[in-house]
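J.: generate coordinates for the sequence data below:
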Amino acid sequence: MTLKPLKGQHHVSAITADAKRNYDFYTKILGMRLVKKTVNQDDTSVYHLFYADERGTPGTDLTFFEIPRAGQTYGGRNAITGTSLRVPSDASLQYWKERFKKHGVDYDDITTDTGRQTLAFRDFEGQRLILVSDENDTGVAAGCPWDKSPVPQEHGIVGLGPVMLTVGNMEAMMKILKDVLGYRESRSYNSLGHETRVFETGEGGTGAEVHVVERSDLPRERPGRGSVHHVAFRVENEEELNKWVELVNQLKIPNSGFVERYYFKSLYFREPNGILFELATDGPGFESDEPFETLGESLALPPYFEDKREEIEAKLKPLETKE
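T.: Here you go, the predicted model:
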C-alpha cells in the first residue's frame, strides 16, 4: 500500500468558554474570517467556530469549540502547547506588535528561531499563539486574507504555522511522527533552555512543521478554556484517507475509523503521550452549503442534522456574526 505524504497542517481545534468574545477577538483584532458557524458534531449543544483565510483553505483553519463551563487550563506536558499563525513578512510582525499594544493584547518580544522571526501572544483566555514570519519561507503555499478584514492584506494572517507539542516521551512521539505519519526530522533549536526538535512533511516550510520538546519534568496538562483540543493534518482525498484508516488498523493503533464531518472526512487517534491527532481531507470544503460571499453569517448544519435544526438552535445562545 503506497501512501502519499501528508500535506501539512489542516486545522487546529481549541476550546473557548465564550463564543462572543472569541468571535470578536479572532475577527476584529486578528482579522481572520469566520468561514463557518456550526455545532460540535459530537455535542450539538455547543458551537464550533472556524476562522481562516478568505474561504477556509485547508491549512488556514483555527477552530473553537465553545464549552461555557470550561475551567482554567493548567499548562504542562502531553499537550499541544502552541499554535502558530503565518504572516507574510518580518515587517508584518512590527505591524502586529503595534496592533497588540493598541488593543491591549498580551504579547512577548519578537524573537528569531532558526532564521525565522516569531511573535508570541495570548488571547483573552490565555490561548498560546505565535505569529511566524513567512519572509524566507519556501514550503507549503499560504492562503489569502479576506479583503474585508480590518487588518491590511499585506499583514494579514495567511494560515497555520508550526504546531508546538510538549511531551513526556519523545521517543514514542517520534515513532508516530516518523514511522507512521512519514515526517522527517529537519533541525532543532534551543527554546527556554530546552531542545526543540523540528519535524516536517510534504513540501515542508511553516505550514508543514511540528515542533516537539520533551519535558518529563512537567506535570500533565489539565486542559480547559484556552487549551488546544487536537491538531489535524492534511490528506489529499477520501481515497487516501481510507488507506490511512487501513494502515492504523494494521498497526493496531486505537482509532475512530472513518468519520464523516461533511466539510471534510476524518480519522482520529491518540499518539502514546495522549495527544489527539486527526487526519482530514482537503475537501469538500466550506462552500458546499454556503456561498463564498456569506460564509459564516448563519448557523450551518450538515444535512444529517438539518431535521433537528429547531431543537439545536433552541439550545444555543444566539451569536450574531453578520456584520
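
J.: all contacts plus neighbour counts: C-alpha atoms, from now on.
T.: Fine.

J.: hey, where'd the helices end up in the stretch 201-323 of the chain?
T.: Secondary structure of the stretch 201-323 of the chain (DSSP state H, counting those that start in this stretch): helices at 238-250, 309-315.

J.: tell me the helices and strands packed up against the longest one.
T.: So the one you mean is helix 238-250. Using 3 or more CA pairs under 8 Å, 6 or more residues apart in numbering; DSSP states H and E, the elements in contact with helix 238-250 are strand 264-270, strand 276-284.

J.: save the helices of the stretch 201-323 of the chain as TSV, and put in mean neighbour count and distance to W96 too.
T.: Output for those, formatted as TSV (neighbours: other CA atoms under 10 Å; distance: least, CA to CA, whole Å):
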stretch	mean neighbour count	distance to W96
helix 238-250	16	37
helix 309-315	13	36
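
J.: of those helices, which is nearest R116?
T.: helix 238-250 (32.4 Å; CA to CA).

J.: I have a second one here; can you model it like the first so I can compare?
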Amino acid sequence: MQILGIHHVSALTANAQKNYDFYADQLGMRLVKKSVNQDSPSMYHLFYADEIGRPGTDLTFFEMLGVGHTYRGNNSISETGLRVQDDEAIHFWKKRFEQLGIKHEPIKTEFGRLVLRFEDHESQRLALVSDEDNEGVEAGVPFEHPDIPKKFGITGLGPVRLTVPKAEHTRQILGSVLTFENVGSYPARVENGHDIEVYQTGEGGTGAEIQLEERSNLTKEKPGRGSVHHVALRVKSVEELREVEQKVKALRLPTSGVVNRYYFQSLYFRDLNGILFELATDAPGFLVDEDESTLGEKLALPPFLEDKREQIERQLKPIKMRK
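T.: Predicted coordinates:
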C-alpha cells in the first residue's frame, strides 16, 4: 500500500456565492462539482479544481450559513498550498493580489521554493507554491479564465501544513500508517519555534507533501468560516482503504469504515492531535455523472439523494455563476 499524494482539502464557508466569487472569479479555479454535504444535504458542498477535477487539484467547501469566525490555534490544518507552474507565476499572482486588494504577505523562499501566502475573504490561510524546480506528482491543467493566462493558473494542491501540540503523535501516523517519509525541514515562522518538518510520499514533490509544525504554546483552534475541516490523501483502491483501516485500528484509533462518496470511496480517522484525515480513491471521479463541458453547472446529487432533489433544491440559494 502506498499513499499517492494529496487528494483534496475540505474547508468551511459561510456564504456559497461569495466563496464562488473568490475561488472561481478571482483565483480562476473551476467549479467542477456543485453538490451537497452527503451527511447533511441541506448545505452546499462545492468542489474547485483544475479543468476536469483531477485527484490532487480539488479544494472543497461546505457552506454552513451563519458560522462564526475561526479562532486560530493548535490541532489544526493551518495552511493549504496551491501549486503554480513556476516562479514567474508567483510574481504574476502578487501583482494580481495587489490589484484586487487581496491580503497577502511578501514572497518568501521556503524549502527551496518561492511561496506567496494570502488569505481569502473569510481569512482562509492559503499559499501559492512555485513548482519551478519541483519533481514528483504530476500537476493538473488549469481551467481557462479570461483574466489569468493559462501558464499562470493554479495546477493543484500542496503542500498542506498541520499545526499540532505534540508532533510525535502525527509523526507516527504519517510514517507508520500513511507511508510518508521525512525529507527535511525549514526554519519556523515564529520566534523560538520548532523547525517545520517536511514529509512526502509516493512520487514526492509538492503534490505529495505534508508539513508538520509543533506549537505546544497555542490553545486549540475553534473552527469557523475559513477553517479547514479535513485533508484527504490518495489511494488506488478500496482494498488499500481496508489496509489503512486495519493499521489505524491496531493503534486503537476509531475509523469511519469505508464510505461510498459516489465520486470516490473514503475512509476517515483522527490522530491523537485531532487532525481529521480522509483516504480517498482516485476513481471513479467527477466525470461519472456530468460531461466535461458542463461540469459544475447544475446541482449534482449522488444516486441515494436523487429522489429528494426537489426538497434539497428548495433549501439551497442558487449560485450566480460566470458564463
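
J.: got CSV for the helices and strands packed on helix 238-250 of structure 1, with distance to T27 of structure 1 and mean neighbour count too?
T.: Formatted as CSV, those follow (distance: least, CA to CA, whole Å; neighbours: other CA atoms under 10 Å):
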stretch, distance to T27 of structure 1, mean neighbour count
strand 264-270, 23, 20
strand 276-284, 23, 21
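
J.: closest one to R225 of structure 1 among the ones you listed?
T.: The nearest among these, by CA to CA, is strand 276-284 at 16.8 Å.

J.: that closest one to strand 264-270, inter-axis angle?
T.: Angle, strand 276-284 of structure 1 to strand 264-270, by axes from the mean of the first three to the mean of the last three CA atoms, to 10 degrees: 170 degrees.

J.: which among the helices and strands packed on helix 238-250 of structure 1 is found nearest to V163 of structure 1?
T.: strand 276-284 (11.7 Å).

J.: report the contact partners of the equivalent of V235 of structure 1 over in structure 2.
T.: Residue correspondence to structure 2 (TM-score structural alignment): V235 of structure 1 is matched to V235. Under the criterion of CA atoms under 8 Å, 6 or more residues apart in numbering, the neighbours of V235 of structure 2 are Q2, I3, L4, L241, L279, A280, T281, D282.

J.: for Q41 of structure 1, which non-adjacent residue is spatially closest?
T.: In space, Q41 of structure 1 comes closest to R261 once its chain neighbours are excluded; the distance is 7.7 Å by CA to CA, 6 or more residues apart in numbering.

J.: quick check, nearest of the contacts of V235 of structure 2 to L316 of structure 2?
T.: Of all the contacts of V235 of structure 2, L316 of structure 2 sits closest to A280, with 26.8 Å by CA to CA.

J.: which residues touch the closest residue to that closest one other than its chain neighbours?
T.: Excluding its sequence neighbours, the residue lying closest to A280 of structure 2 (CA to CA, 6+ apart) is S266, at 4.5 Å. For S266 of structure 2, the contact set (CA under 8 Å, 6+ apart) comprises L241, V258, V259, N260, E278, L279, A280, T281.

J.: redo that, cut-off 7 Å
T.: Applying CA atoms under 7 Å, 6 or more residues apart in numbering to S266 of structure 2 gives the contacts V258, V259, N260, E278, L279, A280, T281.

J.: what's the burial count for the third one?
T.: Right, the one you point to is N260 of structure 2. 13 (other CA atoms under 10 Å).

J.: burial of the closest residue to G202 of structure 1 other than its chain neighbours, as a residue count?
T.: Leaving out its chain neighbours, the residue that sits closest to G202 of structure 1 by CA to CA, 6+ apart is K7, at 5.0 Å. Around K7 of structure 1 there are 21 other residues, counting by other CA under 10 Å.

J.: which residue in structure 2 aligns with K7 of structure 1?
T.: K7 of structure 1 maps onto L4 in structure 2, by TM-score structural alignment.

J.: could you do L85 of structure 1 as well?
T.: Under TM-score structural alignment, L85 of structure 1 pairs with L82 in structure 2.

J.: now the strand or helix carrying its match and strand 276-284, what's the angle there?
T.: Secondary structure assigned from DSSP states H and E places L82 of structure 2 in strand 76-84. With the same axes, to 10 degrees applied, the angle from strand 76-84 of structure 2 to strand 276-284 works out at 40 degrees.

J.: and the helix or strand following strand 76-84 of structure 2, which residues are buried?
T.: Next helix or strand after strand 76-84 of structure 2 toward the C-terminus (DSSP H and E): helix 87-100. For helix 87-100 of structure 2, a neighbour-count test (16 or more other CA atoms under 10 Å) marks D87, A89, I90, W93, K94, R96, F97 as buried.

J.: would you mind putting those into TSV with distance to Q17 of structure 2 alongside?
T.: As requested, the buried residues of helix 87-100 of structure 2 are exported to TSV (distance: CA to CA, whole Å):
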residue	distance to Q17 of structure 2
D87	31
A89	27
I90	27
W93	23
K94	24
R96	21
F97	20
